[in-house]
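In: here is my input, please return the structure:
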Amino acid sequence: MSITSELRADGIRVVTMAHPPVNALPVQGWYDVAAALDEAAGDLDTKVVVLRAEGRGFNAGVDIKEMQHSTGFDALIGANKGCYAAFKAVYECAVPVIAAVNGFCVGGGVGLVGNADCVVASDDAYFGVPEVNQGALGAATHMARLVPQHMMRTLYFTARTIKATELVQFGSVLEVVPRDQLDDAALQVAAEIAAKDTRVIRAAKEALNGIDPIDVNKSYRFEQGFTFELNLAGVSDELRDAFAGTDKGKK
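Out: The predicted structure is shown next:
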């Protein structure tokens, strides 16, 4: 697993997620993402962040196998707290965060992207919240920032995905480019922001968060409560076992 952070000479910090094969992050991975964004927020030389990923897709959510191969609820609690920390760090980062999305962006990936300030995607990118298939809830808060309310509910209940090209019409994705041009497209937007007075941009980020009609942190935490209920009822284990192809308690 690797979460790297590189500050370029122009003030653009590039945070990269790389956890083969599908960037389904284990508990520590979510905390590492949060730490990278918190570092960016506290570094006055950082003017803007580009959050990207290596590999087949941007992010496949939490590592379900880690959860199923552990006893008790430690992994579940860790994943919930880790995701909360990572999503919060993106939203509250003192500088704008540009998400450069390639391939699949599902579950926790939508949590990261939904809390970003700008989204650029490759032409093979798609988004979804398949939580209901695994007996969990969450990231509806963030999907609602990408699509209108009725579309969000339809995607949530059906676990369907939506292409990045379709999100352009809603204004939630700035542009869709060929995959080999994704990094350049994200860096171009980042360069426009980095060219501004960072004192003004940091004030603007705080101001925009302050007038946001939804408290994304509390909203997501509310969703997580239902995930705990489903786990205590045994529903989540049953569905995760079927998804992961494991027997309950298998190491």
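
In: going forward, measure contacts between C-alpha atoms and count neighbours the same way
Out: Will do.

In: tell me which residue is most central in this structure.
Out: Geometric centre of the chain, nearest residue: residue 112, 2.0 Å, by CA atoms, centre = their mean.

In: from residue 226, how far out is the nearest residue to that residue once chain neighbours are set aside?
Out: Closest residue to residue 112 apart from its sequence neighbours, by CA to CA, 6 or more residues apart in numbering: residue 87 at 5.3 Å. Distance, residue 87 to residue 226, using CA to CA, to the nearest Å: 18 Å.

In: same question, residue 207
Out: Applying CA to CA to residue 207 and residue 226 gives a distance of 31 Å.

In: another one to check against the first:
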Amino acid sequence: MTYNFYTVAIAEFIATVTIARPPVNAQNGPMREELITIFETLGEMEEVRVIILTGAGKIFSAGADIKERVGITAGAGDYARNNRIVRNFFDVVSDCPKPVIAAVNGPMIGAGFVLALCADIMIASETASFQMPEVNVGLAGGTAFMTEHFGRSRARAMYLTGRTYPASELYRLGIAEAVVPNEQLLDEAIIYAREIASKSPLAIQAAKQGFINVKEMPVRDAYRYEQTLTVGLSKTDDAKEAQRAFVEKRQAKFVGR
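Out: Predicted coordinates:
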């Protein structure tokens, strides 16, 4: 697969998607639409069980391309189109049926930070940092993502000041799974990806769907919903194979059925 703003490599059931829009991987409309296509495609590919999302160069993503924003025309439908593409850009990552690991190689700024937060697991380089500078350019957007992951005071202080914080703060708060030296970043992400890819793809996808759907449910209803997922999975060949392998003390061989 060849793209203008990304490279995509697939091996061992793992797809590695690298943002490649130098110099700072800023996001514009065509770049966002291309990522939507990539994730829609990977989400349906049987040979892909996990996706790693990272950035080329020293910056994960500097966020929205302000040069493009200046060209948006009021009254011509430009704002509506831009907003729809931006929403879909984030949703296609968070709603992807395959788990997504953000391997954050450097600063993630504004929409770049939100993109990383849309992944299921975040692993960051020691050189990574995060910032929500929307107010610095006269805008406001993304507070919903901040309040989902941060407490009231931290979310508002971060957003209203536009301060930059080190990736170690994300680890301290339990938002990042790990912070590692830059040269170890992709290796660490692949360790997690391989472990996930070794499980039943049906169980992994059901688990991710469970995480998505139970967010807005009361605990009682959420657990009942999850029980229906378990009942459905118990009838699959993968579940039967996993149980046989457990009893026989061997590695299970999953086929996704």
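
In: who has more neighbours, residue 87 and residue 226 of structure 1?
Out: residue 87 (30 against 15; other CA atoms under 10 Å).

In: what does the more buried one correspond to in structure 2?
Out: Under the alignment by TM-score structural alignment, residue 87 of structure 1 pairs with residue 90 in structure 2.

In: cool, residue 135 of structure 1 as well?
Out: So residue 135 of structure 1 corresponds to residue 138, using TM-score structural alignment.

In: quick one: stretch 48-60 of structure 1 aligns where in structure 2?
Out: So stretch 48-60 of structure 1 sits over residues 50-62 in structure 2, by TM-score structural alignment.

In: start and end of that stretch, how far apart?
Out: So stretch 50-62 of structure 2: terminal residues 25 Å apart, CA to CA.

In: name the residues that touch it?
Out: Residues from elsewhere that reach stretch 50-62 of structure 2 (CA atoms under 8 Å, 6 or more residues apart in numbering): 13-27, 98-113, 128, 189-190, 193, 196-197.

In: show me which of those are buried.
Out: Buried by 16 or more other CA atoms under 10 Å: 13-21, 24-27, 98-113, 128, 189-190, 193, 196-197, out of these.

In: in helices, which of the residues you listed fall?
Out: Of these, the ones assigned to helices by DSSP state H are 111-113, 189-190, 193, 196-197.

In: of these, which is the nearest to residue 175 of structure 2?
Out: Closest approach to residue 175 of structure 2 among these (CA to CA): residue 113, at 11.9 Å.

In: count of neighbours near the equivalent of residue 191 of structure 2 over in structure 1?
Out: With TM-score structural alignment defining the correspondence, residue 191 of structure 2 maps onto residue 188 in structure 1. By other CA under 10 Å, the residues close to residue 188 of structure 1 number 12.

In: counterpart of residue 157 of structure 1 over in structure 2?
Out: Checking TM-score structural alignment: residue 157 of structure 1 goes with residue 160.

In: isn't that match up against residue 138?
Out: No - using CA atoms under 8 Å, residue 160 of structure 2 is not in contact with residue 138, being 11.4 Å away.

In: looking at these two, which one has more neighbours?
Out: Ranked by neighbour count (other CA under 10 Å), residue 160 of structure 2 and residue 138 place residue 160 first, with 15 against 7.

In: residues making contact with the helix or strand where that one lies?
Out: In this assignment (DSSP states H and E), residue 160 of structure 2 forms part of helix 152-161. Applying CA under 8 Å, 6+ apart, the contact partners of helix 152-161 of structure 2 are 131-135, 143, 146-147, 164.
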